[in-house]
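Student: 3D model of this:
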Amino acid sequence: MIFRLGELFCGPGGLAYGATHADIGNDDFKIVHAWANDYDRSTCDTYIHNICPDAPDSVMCGDVRKLDLDATTTIDALAFGFPCNDFSVVGEQKGFDGTFGPLYSYGIKILKIHQPQWFLAENVGGLRSANEGKAFKKILQDMKDAGYKIYPHLYKFEEYGVPQARHRMIIVGIREDLPYEFKVPSPKPYENIDNTCKTALECPPIPENACNNELTKQSAKVVERLSYIKPGENAFTADLPEELKLKVKGAKISQIYKRLDPSKPAYTVTGSGGGGTHIYHYSENRALTNRERARLQSFPDNYEFQGPKESVRRQIGMAVPCRGAQIIFEAILKTFANIDYPFVEANQSTDLDK
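Tutor: So this is what the prediction gives:
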């Protein structure tokens, strides 16, 4: 059973890489790229370069609100990591009242047009609380109304071997006329994986000629400030001389000039933010390179990001970790292949309002 995958809000290809590399030991069950969409040119170029270099026209670069969705080719599966800006716990949490909140509805439209056998939708964990929880319930209901059994779960990717604390709401849907029940894959098989950020960045060492590995320019003052910050500390918890302290009123964000703790997974890689938010090395007085950030997102070293350096930084921060995505896609394939796998018991699950 070969599933042709369509993607909305595809980003640089974290979900697509996980999908197309999903392997359950049975070549009759796999996922292949059909088409994808994103609004950002550099992001689309990254996706094309790494996922479908022989089919560049299969990536529709433009605002989803202006696409002719009815003209998209038939698909068997849909993935959509709908924009999370308005559902994130960082910021104002505008939910449906924001610019990005309603964009999930374009995924619903594709479900109604093509009725794929299954879908995977991704968003931030804060989705559950946006609009006092009403946004999440509305989204789940719309998915059900489109004809799907749904399986939402808050995945903590560091529990699945990803070297980064990244919590995302993933909703798997299976068309209601199909005799399959998805089960959330258990993190237990990944308990003994060394997923510390130190191991991720050093084993093996990043090749000298690796792409996207340029150092960030930093002022002498920033370097001096970092010299006082110990692994795991930030600009507000470290013992800094008065002249190096940040003059910030109000909330003190914990990730400002925060050094990684080499004995733990990294804290969450983000796609935007000014000075002090680039993620800082545990032993060197510098920000991580984009290639190092990509490793924390479990992209392979030969995955080449296209576009200017800041665009690449944003692409990496907005992506779904490849390794985590692959685990979920493999669970979907095993579901359709009737292959048993370790799963999270219902009373242990964080899924909501089925």
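
Student: switch to C-alpha atoms for all contacts and neighbour counts from now on
Tutor: Fine.

Student: Pull the distance from the biggest helix by length in the chain to the chain's centre.
Tutor: Identified as the longest helix of the chain according to DSSP state H is helix 322-337. On the basis of Cα atoms, centre = their mean, to the nearest Å, helix 322-337 is displaced by 15 Å from the centre of the chain it belongs to.

Student: Now the second one, please; I'll put the structures next to each other:
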Amino acid sequence: MSNAPSDQPQRGRFHLVDLFAGPGGLDLAAEILDIPSIGIEWDDDAVATRLAARLKTEPGDVRLFGPGNLGFEECNVLSGGPPCQTFSIAGSGSGRKALDLVTGFIHRMHAWYEREKAGERGENWEDIQRELDKLDDERTGLVLQPLRWIFEAMLRPRHGGTAPEPFEVIVLEQVPAVIEVWHEYEKVLRKVGYKTYAKVFHTEQYGVPQTRRRAVLVARHDDFPKDFLSPTHQQYRKGVAPAEALFGGRAAWVSMSDALNDVYRHVGVKQADRRAKRFCVVSNYGSGGDPKARGRRESNEPSATVTGKWKRNRIVSADARETEMERLSNEEAGVFQSFPYRYPWRGNDQAQQIGNAVPPRFGVHVLSAALQLDPPGDDVWEKLLRWKPRQTETQDLDNDQSA
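Tutor: As a prediction, the model looks like this:
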């Protein structure tokens, strides 16, 4: 029997609440790290996927909940990935135009917190929420909900408690355009006692077989080490082989074929379901500003960013003929997002769920660093690769009776 991880007592004291939890990328990362979590999600299809994956879920609108609600009283880690469509380059851009407006709301929320703390009267949260509800796209205002949760935890006792219990650690994740919002978050979080770290990360530098950039904000009460969340893999550069770019002892980035072959070796995928030949993914999107110049990635490279429209991408053989091949399956696209091959996608528009999700492997790295756990090793990645939904107590009883 192997010894327990040296940080087992440390991870045992954490309990995570995940706002806008989606189909479960960050919750799955928490499960792999043996950290209890509960996710709030309002999309019925994502909820169906979460329930099939046996992830603890509170269906509903984040705006209708707070840290004082029953079920969240033990949560001392707050995470969240608010809807990103209005901030995304691929979206309408209304969120980017509203960045100045959102910045103003952040500082009004801080002023609300300081007045509440001092027992003074003035603009309260309900006043602010009414104005947020008037924005052209309500999703833009949702990026402020984690800040409301943070301030409410600092102002009011949790369910059954006698004193406020601030979150020990905060982990927020969004598209790169939101880094400006996270920097404004940093300003007010530092004023109320948190140390913060915000940066745009490349997920292929953490073993995800996909080039995907994510803006991450981590806040906690301790200082951050200089090597906080250091990359474990090289950054992908078109036309540059990993060995040519080797530096700092980092591993080569992981290609699509590497990721699929790892699954084939370890998970027992039937031969008929395997993608045997080299292939090329031809993007539905233009490249370099030319809508006719479709982006291309061969299977010996990482996938391009998996968006909610990935099913529109063509798959052709990686040879001169470019023979049309079967398009990606949910399982394959999920693997490129670093989900287990048999993750139980459910409901409608599963492609959108996959494209919107946090890559679990990246989530493992972020949570391990944010919670000051040991760096994840091969045992953690093996656990993620072979993951299956946990059995419920009812299932365990049924299995015992049928044995």
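
Student: Now do the longest helix of the first structure: which elements does it pack against?
Tutor: Using 3 or more Cα pairs under 8 Å, 6 or more residues apart in numbering; DSSP states H and E as the contact criterion, the elements in contact with helix 322-337 of the first structure are helix 14-20.

Student: how big is the angle separating the helix or strand following the helix it packs on from helix 322-337?
Tutor: Elements were assigned by DSSP states H and E; along the chain past helix 14-20 of the first structure, the next helix or strand is strand 30-38. Between strand 30-38 of the first structure and helix 322-337, the angle formed by their directions is 130 degrees, by axes from the mean of the first three to the mean of the last three Cα atoms, to 10 degrees.

Student: so the next helix or strand after strand 30-38 of the first structure versus strand 30-38, what angle?
Tutor: Sequence-wise, the next helix or strand downstream of strand 30-38 of the first structure (DSSP H and E) is helix 41-51. Relative orientation of helix 41-51 of the first structure with respect to strand 30-38: 160 degrees, computed using the same axes, to 10 degrees.

Student: Helix 41-51 of the first structure against the second structure, how far on average?
Tutor: Compared with the second structure after the fit, helix 41-51 of the first structure shows a mean deviation of 1.9 Å (mean Cα distance after the TM-score superposition for the first structure).

Student: buried residues in that helix?
Tutor: Neighbour counts over helix 41-51 of the first structure (16 or more other Cα atoms under 10 Å) mark 42-51 as buried.

Student: Closest one of those residues to residue 18 of the first structure?
Tutor: residue 51 (10.5 Å; Cα to Cα).

Student: from what I can see the closest one touches residue 15, true?
Tutor: No: contact status for residue 51 of the first structure versus residue 15: not in contact, 10.4 Å apart, counting by Cα atoms under 8 Å.

Student: Just say helix, strand or coil for residue 68 of the second structure.
Tutor: When classified by DSSP: H, G, I helix; E, B strand; the rest coil, residue 68 of the second structure comes out as coil.

Student: The stretch 151-300 of the first structure: helices as residue ranges?
Tutor: Counting by DSSP state H, counting those that start in this stretch, the segments of the stretch 151-300 of the first structure that form helices are 197-202, 220-228, 290-296.

Student: For residue 120 of the first structure, which of those is the nearest?
Tutor: Taking Cα to Cα, helix 290-296 is the member of the helices of the stretch 151-300 of the first structure nearest to residue 120 of the first structure, at 22.3 Å.

Student: what's the closest of the helices of the stretch 151-300 of the first structure to residue 19 of the first structure?
Tutor: Per Cα to Cα, nearest to residue 19 of the first structure of the helices of the stretch 151-300 of the first structure: helix 290-296, 17.7 Å.

Student: Check the mean deviation of that closest one from the second structure.
Tutor: With both structures laid over each other, helix 290-296 of the first structure and its partner residues in the second structure are 0.4 Å apart on average (mean Cα distance after the TM-score superposition for the first structure).
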